[in-house]
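Enquirer: Sequence below, structure please.
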Amino acid sequence: MTIHWCGTGLSAIPGLRRLIENGHEVVVWNRTPEKAQAAVGDLTDAIRAFDMDALETALAPGDVVVSMLPGDWHVPLARLAISKGAHFVSSSYIAPDMRALDSAA
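Expert: As a prediction, the model looks like this:
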């Protein structure tokens, strides 16, 4: 099981670092890989440029997608996770479009 962590803003870093430090397999996806490198590059080299097609290719059944991206990305990422048999985690609110995915999950 791989954790695909999307987004490395300020609120993301403590949890992300803790997962990596505790030996979890984590791939970090960020629009600016250099920013992710500065935040967690001392712990991992599994840092990728955020791209939905690349994430879709990397995602396997049972993996976990964690979205720390802006809210408009949550539904597309959740749909992708569902289509690949993966799990989805968001620290955000549950919008009506997200709630509509309950039956598909």
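Enquirer: From here on, just use CA atoms for contacts and neighbour counts.
Expert: Will do.
Enquirer: Check which helix or strand the residue nearest to residue 44 when sequence neighbours are not counted maps to.
Expert: Distances taken as Cα to Cα, 6 or more residues apart in numbering place residue 20 nearest to residue 44, at 7.5 Å, with adjacent residues excluded. Per DSSP states H and E, residue 20 falls inside helix 13-21.
Enquirer: run this one through as well so I can compare:
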Amino acid sequence: MRNILIVGAGKSSSYLVKYLLDKAPHESLSVTIGDINTENVKKLIGDSKHARAIQLNVFDDESRSQAIKNADIVVSMLPARYHFEVAKDCVKYGKHLVTASYVSKEMRELDDEVKSKGLVFMNEIGVDPGIDHMSAMQVIDRIRKDG
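Expert: As a prediction, the model looks like this:
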């Protein structure tokens, strides 16, 4: 059983949660969703046997590190400015990390340690970079067309 921790249960998390819960029975996934507001999480997971809600305040070092320790893979759906604390715990406990945001200077500084531990940190996976990339391509295409 692979344990996936999703940190943050805002609006952009709903599609990820649905996707993972659809895959969970066939892929042996256990999904833990941590958010400061567990009521939102409970709505997202419904009656799924493959998911559980935990109260998680990303600013509380103890609860954050405990949740990360128990995961195999961590997905941070928090705003980009909060990924670094999650990333440091992932390095400390040897956990793989996925984020939907751009790589910050602080995240870049972890790169050597991430590689030396054989970890995979996948950043810029998701909506945040995707929308602006598509918008940029529209502008480029329009400029090319207009000459």
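Enquirer: about what we covered before: helices and strands around the helix holding residue 20 of structure 1, which ones?
Expert: On a contact count with 3 or more Cα pairs under 8 Å, 6 or more residues apart in numbering; DSSP states H and E, helix 13-21 of structure 1 meets helix 33-40.
Enquirer: equivalent range in structure 2 for the helix or strand following the helix it packs on?
Expert: Per DSSP H and E, the first helix or strand lying C-terminal to helix 33-40 of structure 1 is strand 47-49. Counting by TM-score structural alignment, strand 47-49 of structure 1 pairs with residues 53-55 of structure 2.
Enquirer: how close does residue 11 of structure 2 get to residue 41 of structure 2?
Expert: The spacing between residue 11 of structure 2 and residue 41 of structure 2, counted by Cα to Cα, to the nearest Å, is 11 Å.
Enquirer: quick one, which of these two is more surrounded?
Expert: residue 41 (25 against 10; other Cα atoms under 10 Å).
Enquirer: Structure 1: which residue goes with that one?
Expert: In structure 1, residue 41 of structure 2 lands on residue 36 (TM-score structural alignment).
Enquirer: swap in residue 82 of structure 2?
Expert: In structure 1, residue 82 of structure 2 lands on residue 73 (TM-score structural alignment).
Enquirer: what separates its match from residue 28 of structure 1, distance-wise?
Expert: For residue 73 of structure 1 relative to residue 28 of structure 1 (Cα to Cα), the value is 16 Å.
Enquirer: neighbour-wise, which of the two wins?
Expert: Higher neighbour count among residue 73 of structure 1 and residue 28: residue 28, with 25 against 12, using other Cα under 10 Å.
Enquirer: Confirm the more buried one sits in a helix?
Expert: No - counting by DSSP: H, G, I helix; E, B strand; the rest coil, residue 28 of structure 1 is not part of a helix but strand.
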